[in-house]
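Visitor: no FASTA, just this:
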């Protein structure tokens, strides 16, 4: 078993749906590579889109998948903290969709004050700790702000692998990015409707094994 799979991944970009779908593809691929692992998808969205459901069907992991709705941004704080114990008892792959919603919703500003900065960094540190202690892969999504993930300077040291998603015309691109935000590799994934095609399974395995 490749220990590098037990990492903290960050998928960032401007399109929320595309970020979420790519994160789900990565999680589903890990689920197929790691035996006896279940996936936990935590999101502020009220329901999964038809694209999400088709990806789950594509990988055949519906029985190994759970969805948690974050109705209150404080839910994220409580859920992440509870995962320390929960993931020690059950093998989990955790997708935390829109990770940066926590400080944005609670403190109402993109500019973090000392209180919100401390709470946000504590969340990132806890995620990294759980990932290492319990062999729990985490896949986070975040908006792009300028040329980097939102709040990157606060969470950089807690992220192991970084992926940027963008749309060029109608084509979705996935770029593998180093910690200093330089380009490592780039792939065209097709149009949004193509993100549920079986061909992407081999590509995602290749990406996870190479990067």
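Guide: Received, thanks. It should be emphasised that the depicted structure is a prediction, and the values quoted were computed from it without experimental measurement.
Visitor: use CA for all of it now, contacts and neighbours both
Guide: Fine.
Visitor: longest helix of this protein?
Guide: Across the chain, the longest stretch assigned as helix under DSSP state H is helix 114-134.
Visitor: right, and the helix or strand after that helix?
Guide: Counting by DSSP states H and E, the next helix or strand C-terminal to helix 114-134 is strand 138-145.
Visitor: show me what counts as buried in that following strand.
Guide: Across strand 138-145, burial judged by 16 or more other Cα atoms under 10 Å covers 138-144.
Visitor: ok, now stretch 76-88?
Guide: Within stretch 76-88, the residues scored as buried using 16+ other Cα under 10 Å are 76-77, 80-81, 83-84, 87.
Visitor: closest one of those residues to residue 27?
Guide: residue 87 (15.6 Å; Cα to Cα).
Visitor: next SSE downstream of the strand or helix carrying residue 9?
Guide: In this structure, residue 9 sits in strand 8-13 according to DSSP H and E. Sequence-wise, the next helix or strand downstream of strand 8-13 (DSSP H and E) is helix 16-33.
Visitor: which elements pack onto that following helix?
Guide: strand 8-13, strand 38-43, helix 50-59, strand 92-96, strand 138-145, helix 199-210 (3 or more Cα pairs under 8 Å, 6 or more residues apart in numbering; DSSP states H and E).
Visitor: using a markdown table, lay out the buried residues of stretch 76-88 together with distance to residue 119 and secondary structure.
Guide: A markdown table is the format used below for these (distance: Cα to Cα, whole Å; DSSP: H, G, I helix; E, B strand; the rest coil):
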| residue | distance to residue 119 | secondary structure |
| --- | --- | --- |
| 76 | 11 | helix |
| 77 | 9 | helix |
| 80 | 12 | helix |
| 81 | 12 | helix |
| 83 | 17 | helix |
| 84 | 17 | helix |
| 87 | 21 | helix |
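Visitor: take the one below as the second:
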């Protein structure tokens, strides 16, 4: 039997890990690093050539509960045999287990997704690590720590260089040319230098 929850007041979560919305978020730690050269930079040179932006990272601690509105709705719309047991209503691990399975599947898919936090939208992310904690007080909840890392996407283009004869320094700027197979040549010692072993005498 299905229940109609259309008359209830719901709030759209602003935080999400890909398609998975967090029920409660305890902490978000975002990191943006710039890799800067340790070598000296010549005076007047462009400093931007000696530093590059590293992929952004975000660590999220969030959770879900079987006692939440989503957990209750999932149980009430499920099989009655999974609701009752042991003489009472079991808010078992059905709802939170499905959320955990979705997180694991998202990580295993290795498909890029977006992460929405309270401060920022992170694009082109992958789930680097996923850990969950269960103790005697959190049996019916799912508490996870998710670390996501950005994949920097670049776009390459193919271009045609001008003919070698039109270039001032073709050895440095011309396209790579297939020079064929090279064969090693025997070395000829300089006058007064070494001689092959066959000419040695005892």
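Guide: Done, it's in. This one's a predicted model, so the numbers in the text were calculated from it and none came from an experiment.
Visitor: overlay them and tell me the TM-score.
Guide: Remark: TM-score between the superposed chains equals 0.21 [TM-score structural alignment, normalised by the length of the second structure]; 64 aligned residues with a Cα RMSD of 4.7 Å.
Visitor: circling back to that earlier point, can you give me the buried ones in the longest helix of the first structure?
Guide: For helix 114-134 of the first structure, using 16+ other Cα under 10 Å, the buried residues are 116, 120-131, 134.
Visitor: quick one: which of those is nearest to residue 168 of the first structure?
Guide: When the buried residues of helix 114-134 of the first structure are ranked by distance to residue 168 of the first structure (Cα to Cα), residue 124 comes first, at 30.5 Å.
Visitor: ok, how many other residues are close to residue 121 of the second structure?
Guide: The burial count assigned to residue 121 of the second structure is 11, neighbours taken as other Cα atoms under 10 Å.
Visitor: pretty sure it contacts residue 58?
Guide: No. Taking contacts as Cα atoms under 8 Å, residue 121 of the second structure lies outside contact range of residue 58: 10.5 Å.
Visitor: the longest helix of the first structure vs strand 8-13, what angle?
Guide: Using axes from the mean of the first three to the mean of the last three Cα atoms, to 10 degrees, the direction of helix 114-134 of the first structure lies 130 degrees away from that of strand 8-13.
Visitor: from the contact counts, what lies against helix 114-134 of the first structure?
Guide: Secondary elements touching helix 114-134 of the first structure (3+ Cα pairs under 8 Å, 6+ apart): strand 8-13, helix 74-89, helix 101-107, helix 152-155.
Visitor: wait, doesn't residue 113 of the second structure sit right on residue 124?
Guide: Yes. Using Cα under 8 Å, residue 113 of the second structure makes contact with residue 124 at a distance of 5.4 Å.
Visitor: which positions in the biggest helix by length in the second structure come out as buried?
Guide: Counting by DSSP H, the longest helix found in the second structure is helix 94-109. By neighbour count on 16+ other Cα under 10 Å, the buried set for helix 94-109 of the second structure is 94-97, 99-100, 103, 106-107.
Visitor: for residue 72 of the second structure, state which of these is nearest.
Guide: residue 95 (8.4 Å).
Visitor: how about the closest one, what does it touch?
Guide: Counting by Cα atoms under 8 Å, 6 or more residues apart in numbering, residue 95 of the second structure makes contact with 65-66, 70-71, 74-75.
Visitor: for residue 25 of the second structure, same thing?
Guide: Going by Cα under 8 Å, 6+ apart, the list of residues near residue 25 of the second structure reads 15, 60-63.
Visitor: got the helices and strands packed on helix 114-134 of the first structure as CSV, with distance to residue 203 of the first structure columns?
Guide: Below are those laid out as CSV (distance: least, Cα to Cα, whole Å):
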stretch, distance to residue 203 of the first structure
strand 8-13, 16
helix 74-89, 28
helix 101-107, 29
helix 152-155, 27
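Visitor: out of the ones you listed, which gets nearest to residue 162 of the first structure?
Guide: strand 8-13 (5.0 Å).
Visitor: by how many degrees do the closest one and strand 138-145 diverge?
Guide: Using the same axes, to 10 degrees: strand 8-13 of the first structure against strand 138-145 is 30 degrees.
Visitor: and strand 8-13 of the first structure, what does it pack onto?
Guide: Helices and strands touching strand 8-13 of the first structure, by 3+ Cα pairs under 8 Å, 6+ apart, are helix 16-33, helix 114-134, strand 138-145, strand 161-168.
Visitor: toward the C-terminus, what is the element adjacent to the third one?
Guide: Next helix or strand after strand 138-145 of the first structure toward the C-terminus (DSSP H and E): strand 148-149.
Visitor: now, which of the buried residues of strand 138-145 of the first structure sits nearest residue 29 of the first structure?
Guide: Nearest to residue 29 of the first structure among the buried residues of strand 138-145 of the first structure, with distances taken as Cα to Cα, is residue 139, at 11.8 Å.
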